[in-house]
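**Q** Have a look at this prediction, sequence included:
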Amino acid sequence: MSDIDQSLRIRAFLEKWSGVFLAVLLILAAIGGWWSYQVHATQDVEREEVVVEQWSESTAYEHSTVITNDSLVFEEGERVRNRPVYYVNLSRELDVTYVYEHTAETGSVNVTTDVRLQYRGVEGDTVLWQYAEPLASGRNDGVTNEDNHTVDAAVEIESVFETIRTIERQLGAAGTIEIRIVAASSVEGTLAGQSVSEAYESTMPMTVNPQTFRVLEMNTVDESGQQTETVERAVDPGTVETVGSILLFLLGIGGAAGLVFAQRSGYAAVSPEEREILDIHQQEQEFSEWITRGTFPSERDYEATILVDDLEGLVDVAIDTNKRVIKDEQLGVSTVLDGDFAYLYVRPDSPASDWLVNYADMTMDEFREFDF
């Protein structure tokens, strides 16, 4: 008899562990269902700060002078604007306009500004002294993005040189004298729903000599603001979570249904005869050292045959009689030959089972006289 059919092994294994497999598959289905519910029914919510409005605040200087003395280059009465250099011999004063504005679409502010002319004595990065003269001031209430806040001032050139000469006469010529226009603004109000309370300072530095006024790089304000809102939005689950949860659920449900079907249809069931074959195989493996494979003869020289109920019993006979177990693979028969007796075990699936069971106790002469 050849080795046990692989399908029988599989069915026996499934029958033995079917309860465990069913429990595991149902647990997988429950996990997959819970995971899928969490993915689709309870989506994560992401909170994000979103800018709903932006605005800016800025200040600037505009400067100009009217030519009072005619020259080959400039005509008398001409106004020159925002030049880097103004000539002392051609003008009497420098006109300066300070501007504050914002771009917020909603809201307004009240702006108050004081403009002064500041003199400083410096030596390297050290300020030795400082003196300021007021030039102008102004206030505007309810400044929106459609208008601005401006303050006009005028710097008399001769007055500047007179102040410098006075300071040098009083203090001496220590260090370098710098002049600059300083505008200090106070801004109060609401822009785009946001409360605003700021103090800004903008400067326009200059260097002077008996021939020119030079406007240097200005230090002005360019501030930005924004209004934000917290927005909640559902986060779409990833592909792995979506597909993985469904596949796990289907695997558990499909596997459990398939196992139950296999049990009820008999595919995973093992008959008593098949179970006996499995037991025999196990016993053959256990007692393999007592079993010798051979071929059952077509004729026998023994007067009596004793049928043994199971292989284990046949092996016991072999042990007691100190004989070998002879196994015929083709017929599925195992025997122990001892003197006048043949101890015989016939597998349930033996092709010679009917003949051996019904006629094995006959003598050969009796068997030959029998009419089949």
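**A** Arrived safely, thanks for sending.
**Q** can we go C-alpha only for contacts and neighbour counts from here?
**A** Will do.
**Q** For the stretch 251-372 of the chain, just list every one of the helices.
**A** Assignment of helices within the stretch 251-372 of the chain using DSSP state H, counting those that start in this stretch yields the ranges 272-286, 311-321, 353-359, 364-369.
**Q** Contacts made by the longest one with the rest, please.
**A** Outside of helix 272-286, the residues within contact range by CA atoms under 8 Å, 6 or more residues apart in numbering are 4, 8, 291, 310, 311, 312, 347, 348, 349.
**Q** secondary structure element for residue 60?
**A** strand 45-66 (DSSP states H and E).
**Q** Does anything pack onto the helix or strand following that strand? Which helices or strands?
**A** The element immediately downstream of strand 45-66 (helix or strand, assigned by DSSP H and E) is strand 79-81. In terms of contacts (3 or more CA pairs under 8 Å, 6 or more residues apart in numbering; DSSP states H and E), strand 79-81 is packed against strand 45-66.
**Q** The strand it packs on: which residues count as buried?
**A** Across strand 45-66, burial judged by 16 or more other CA atoms under 10 Å covers 53, 55, 56, 58, 59, 60, 61, 63, 64, 65, 66.
**Q** Now distance to residue 202 too, for the residues you listed, in TSV please.
**A** Below are those laid out as TSV (distance: CA to CA, whole Å):
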residue	distance to residue 202
53	26
55	19
56	16
58	10
59	7
60	8
61	9
63	14
64	18
65	21
66	24
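**Q** Included below, for side-by-side comparison, is a second structure:
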Amino acid sequence: MALEDRIELFVTRQARPLVALFAVVGLLCLVGAGYVFFTPSTQTVTDEVNVQTIESSVETSAVATGESSLYDQGETLENKSAYFTQIAPVVSFHVNTTVPSDQPVLVTQRLTMETVGVRDGDPFYRSTRTLIEDQQRVSDGRVAAAQSINVTAMRDELETKRSETDGLGRFQVTLTLDVTYQTDSYEGTITTSAPFVISGQAYYLDGAVSDSKTHSTTVTRRVQEPSDPLEYSGLAFLGFVLLGLCGLIIRTEDNSDPEVLRTEISHSRHDEWISRGEFPTESEKQYISIRTLEDLVDVAIDTNRRVIYDPDIDIYAVIDGTEIYYYSTDDLHAHTWLNL
């Protein structure tokens, strides 16, 4: 009970400051809850608009003209991982570019084949052959062009170059696609390439000749987010709790007697010096009133006596010969006990 008595005594002594503090904080919490509820926050959101994608690629095809157990004569071979000069000596390159179809787009396609002679990483020969070069303004979203080459003739040409250089270096062939475009909002270039390999009777593109670009415009906008129920309800709950504590503190102040509380606290602190009992009133005794229970306990300690507590009349006393030192929180009980 000592802890409860201490808390109640503190509340009783500090009732007005506590009520003022809790009332102000409680009202601020309620105002804050209303503010959070009626003024939701906003967030900046980024959107990508007017998105346009341009894609370009090169596909291959060849017609089987030679007799073979692999393919039927006259069969069209498309996008094979390898072709053979004895079966299909002519290969076609098909350039396809897709653009936005809801507007006119100016597209320039250029397909080149470059042959480079290299020794120790440094070129000693370079030649470029343009296979496709055209410019179109289209509105249907698609641009296409094609060109064929005789790979047998190209292989023979490379063999002649190797013979002329006496095998000093090696020759590399690269197929390169350059596409420039201009839409209503964007313009740009796509460049992609892959080695064109001729090895014996076989030839092939060593990789995909394709790429794409996507353009967009970034815009920001403010989006209102709904208020967090946990936030404003928590503030409101705390506000009502604090206002409720104000009423509890006021009621505690009205119903509590600080002197009684201090006595209860002193009783608990000095319990080892206090014994329960009862004592009669005798006229020859001298009765001395002590201001506080703590002072009475000091008298008991000084006189090596015990404090007697009579719960029936709620009086503490120390009997020392003809003198009785007493303390009571209720003068009416003390006067009745003393027959006053």
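**A** Arrived safely. Since we're looking at a predicted model, the values are computed, not measured.
**Q** So which of the buried residues of strand 45-66 of the first structure is the closest to residue 87 of the first structure?
**A** Among these, residue 65 lies closest to residue 87 of the first structure (CA to CA), at 9.7 Å.
**Q** mind checking how far that closest one is from residue 134 of the first structure?
**A** To residue 134 of the first structure, residue 65 of the first structure is 20 Å away according to CA to CA, to the nearest Å.
**Q** for the stretch 101-250 of the second structure, what spans make up the helices?
**A** 151-164, 229-255.
**Q** out of those helices, nearest to residue 15 of the second structure?
**A** Per CA to CA, nearest to residue 15 of the second structure of these: helix 229-255, 6.2 Å.
**Q** quick one on the thing from earlier: could you export the helices of the stretch 251-372 of the first structure to a markdown table, including columns for distance to residue 43 of the first structure?
**A** Below are the helices of the stretch 251-372 of the first structure laid out as a markdown table (distance: least, CA to CA, whole Å):
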| stretch | distance to residue 43 of the first structure |
| --- | --- |
| helix 272-286 | 53 |
| helix 311-321 | 64 |
| helix 353-359 | 68 |
| helix 364-369 | 84 |
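**Q** Could you look over the ones you listed and pick the most buried one?
**A** helix 311-321 (a mean of 17; mean count of other CA atoms under 10 Å).
**Q** which residues are contacting stretch 317-324 of the second structure?
**A** 284-288, 296, 299-300, 303, 305-309, 325-327.
**Q** how far is that stretch from where the chain is centred?
**A** Centroid displacement of stretch 317-324 of the second structure relative to its chain, using CA atoms, centre = their mean, to the nearest Å, is 76 Å.
**Q** quick one: what's aligned to residue 148 of the second structure in the first structure?
**A** Residue pairing (TM-score structural alignment): residue 148 of the second structure is matched to residue 154 of the first structure.
**Q** for residue 26 of the second structure, same thing?
**A** Residue 26 of the second structure maps onto residue 29 in the first structure, by TM-score structural alignment.
**Q** Its match reaches residue 253, doesn't it?
**A** Yes. Using CA atoms under 8 Å, residue 29 of the first structure is in contact with residue 253, at 5.5 Å.
**Q** Please identify which of the two sits among more neighbours.
**A** Each of residue 29 of the first structure and residue 253 has its neighbours counted (other CA atoms under 10 Å); residue 29 has more, 24 against 21.
**Q** Using the three-state scheme, assign the more buried one.
**A** Taking DSSP: H, G, I helix; E, B strand; the rest coil as the rule, one finds residue 29 of the first structure in the helix state.
**Q** Could you pull up the residues touching it?
**A** Contacts of residue 29 of the first structure by CA under 8 Å, 6+ apart are 248, 249, 250, 251, 252, 253.
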